[in-house]
Structure formats: structure tokens, C-alpha cells
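give me coordinates for this.
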Amino acid sequence: MAKRFLFQNISHKKMDFEQVFSHILHFMKKEPLGNYRLMLGTDSQVHPDHTIFITGIVIQRVGKGAWACFRKERVKRLMTTLHERISYETSLTEEVASLFTEEKKNELIEVVLPHIYKGATFTIEGHIDIGSGERNRTRVYVNEMMARIESLGMEAKIKPDSIVASSYANRYTK
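Predicted coordinates:
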């Protein structure tokens, strides 16, 4: 049996992926001439007896708002090894990305397609909570994690551009 994903946000406590997709589609159809960024990303936080992972889905109409939700996964152990945790974060992002099948992606593209000559755009990004800065301990994993995200046809973003992982998801890991 396939894993059942439940998402939530401020207004909805339990949404399955079909409901999430419906919200995204509705958001885009309200203004098909927009510049849309579908952004997915995961962050984690080690707590005293478990580790919390939050995977965010954000559809942004650049300059004109966004709709977002997240799913929470609790691992009943301390994941203190940096590579294991970052790799698991990336896996969770990949898992949610896989819910956006070719059919679903095409459905979203169809919204903006008639308007691309008027400037409408649509991109899908995978946000990774790592940075390439000299002082960043995660820099050694940048190429590996970016390659994983890019292999799914998403544009990989790292800090400071990985806002869904490093800002939105981070807020709910505490």
C-alpha cells in the first residue's frame, strides 16, 4: 500500500495530495498570466528524543502572493549525522516531487501555456537546506544533493535561495 501523505497549513489541518493539488490549480487559475514558482523543500530539527522533518510545498505568484502547505514526519531517533539528515531531507523532497506526476505537471503548465507570449511562466524548484559558503559544513554535499534534485527535472536551489527549506519549513520544525 502506498504511503498516505497528509498536508496542513493555517486554514486546513488534514489535506491529502489531491486536495493540495486542487488548491494549487485553483490559485494559478485565478490569474493565469502570472509568473509561477512551484517550490518544494524539506528542513529538519533534532529534538531530545526524535527528529522532525517538515516538507513544504509553496506555489508563488511572483510579486502577487503565494499558497503554501507542509507535511510533518517524525523519526523516533536522533539523526545527528549531518550527511544522513541532509540526504533524508532530500529524499522527502523527492518523494513529494514524485506526487507531481507528468499529468499533474502538464495540468499546471496548461494554465499558463496560452499566456506565455504575454509573459506568463511556470517553474518547479527543489529547495535544499544547504549552502556552498566556505564556512558552511554542508558545502561538501551540495553537488550530490543538487544532482538528485536536478535528476527529477527540477531546478535545484541552495542557500540563500532555498527559502522553502531554510525559511518556510524551518518555521515548523521547532
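
C-alpha from now on. contacts and neighbour counts both.
Noted.

need the helices for the protein, in chain order.
Using DSSP state H, the helices of the chain run over 17-30, 82-99, 102-112, 142-150, 163, 170-171.

just name the most buried of these.
Per-stretch averages of neighbours, counted by mean count of other C-alpha atoms under 10 Å, single out helix 163 among the helices of the chain, with a mean of 20.

so which of the helices of the chain is nearest N9?
Nearest to N9 among the helices of the chain is helix 17-30; the distance by C-alpha to C-alpha comes to 10.2 Å.

one more, so I can put them side by side:
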Amino acid sequence: MEIDSLKKTFFISPTFGSITFQQVFEKIIEFVKEEPTKNYSLIVGSDSFPGEETVFVTAIIIHRKGSGGRYFYRKIKYEKMNNLKLRIFTEASLSLEIAEALKKKLSENGVSRLPVEIHIDVGKNGATRILVKEVIKMIVGSGYIAVTKPDSFGATKVADRHTN
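As a prediction, the model looks like this:
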């Protein structure tokens, strides 16, 4: 997804309500500037819920290590998807799209020092264990840090909270 198409996309913030991708980016920069000497992680994670339609939620989290953070999310509905592999790869693709747009905005604004992690909803146990290597290769091959269960809270806690 290009930044131009993200201009029409709204994210929800528990703190700021409905905001644009540009505003999300500005809020991230403001948050970092509040305490610039702290360490930060910029996390993107997606999760899905298959119901009548399949709901995908992608979360952007700015984590100030040891001092909390802020998050923003967007919801997209697709037709019902029963195939687990397709859902997991769609989640990873949605996260990569947002991560790419963030990385581009960061480099344009001279803030490229923020590392971008992609949290994926796969782990060594459960139904997704057969997909772990493939999904990690997809994320790492795209130039990002891949974080899996049980550490992938961006997908398994934050995005998951908003799938219903």
C-alpha cells in the first residue's frame, strides 16, 4: 500500500480517536520527542478473526521501553477466509504494507533511527507452527525484525483486542 492510498485510511487511537495515517505519524514523532533520550521500538502487528466476514486489524505501536507507549489501529473487512495459511500471510502482508509506509515517512523526515519490528501471530506451538519459517523469511527478507509468539504482543494482544 502506497502512502497516497493511506491518505484515505483512518486509524483509531484510544487517546486521539479517529485520525489519518499522517496524523499517526505525527503523533509517533511527538511521542518520541517528549523523551528523546529513551529507547523506542516501532511495532506493526496484524491479527484476524474469521466470522461472517474476515476482519483484519493492523496495529501500529510506539513503545517507549520501560515507560509505556501509544497505539493506533485500522480494521479492514474481507470476505470470509477459512484458510489459515491465507489469513496468516494476509496478516503479514498488511503489516509489511504499513511498515513500508512508516519506514518511508521516517526516512523522509530524518528519523530513520527508529527500528521497525513486525509482530506476527505465529509460534512454535499450535496450528501456525507449520508456517513459522515461511512467514519469518517473508518478514526478514523484506528487511524487518520478525517477532513471533509468545513475544509478538503487537499482533497477539494489541491487534487481537480489536478484531471483534
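
drop the TM-score for these two in here.
In this superposition the chains share a TM-score of 0.90, using TM-score structural alignment, normalised by the length of structure 2; 159 aligned residues with a C-alpha RMSD of 1.7 Å.

about what we covered before: need the helices of structure 1 in TSV with distance to S11 of structure 1, can you?
Formatted as TSV, the helices of structure 1 follow (distance: least, C-alpha to C-alpha, whole Å):
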stretch	distance to S11 of structure 1
helix 17-30	12
helix 82-99	21
helix 102-112	23
helix 142-150	29
helix 163	21
helix 170-171	16
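
and T55 of structure 1, what pairs with it in structure 2?
Counting by TM-score structural alignment, T55 of structure 1 corresponds to T58 in structure 2.

next, name the residue at the spatial heart of structure 2.
V44 (2.1 Å; C-alpha atoms, centre = their mean).

contacts only, for the residue nearest to T156 of structure 2 when sequence neighbours are not counted.
Of all residues not flanking T156 of structure 2 in the chain, D121 sits nearest, at 6.0 Å (C-alpha to C-alpha, 6 or more residues apart in numbering). By C-alpha atoms under 8 Å, 6 or more residues apart in numbering, the contact set of D121 of structure 2 is 46-47, 88, 148-149, 152, 155-156.

cool, I28 of structure 2 as well?
I62.

residue in structure 1 matching it?
By TM-score structural alignment, I28 of structure 2 lines up with I24 in structure 1.

nearest to T51 of structure 1, out of the helices of structure 1?
Once the helices of structure 1 are compared by C-alpha to C-alpha, helix 82-99 is nearest, at 9.2 Å.

just give the number of residues close to the counterpart of K159 of structure 1 in structure 2.
Using TM-score structural alignment, the partner of K159 of structure 1 in structure 2 is K149. K149 of structure 2: 16 surrounding residues under other C-alpha atoms under 10 Å.

measure the closest residue in space to K149 of structure 2 that isn't next to it in sequence to M138 of structure 2 for me?
Leaving aside its sequence neighbours, K149 of structure 2 sits nearest to G123 (C-alpha to C-alpha, 6+ apart; 4.7 Å). Distance, G123 of structure 2 to M138 of structure 2, by C-alpha to C-alpha, to the nearest Å: 15 Å.

check P115 of structure 2 too.
According to C-alpha to C-alpha, P115 of structure 2 stands 17 Å off from M138 of structure 2.
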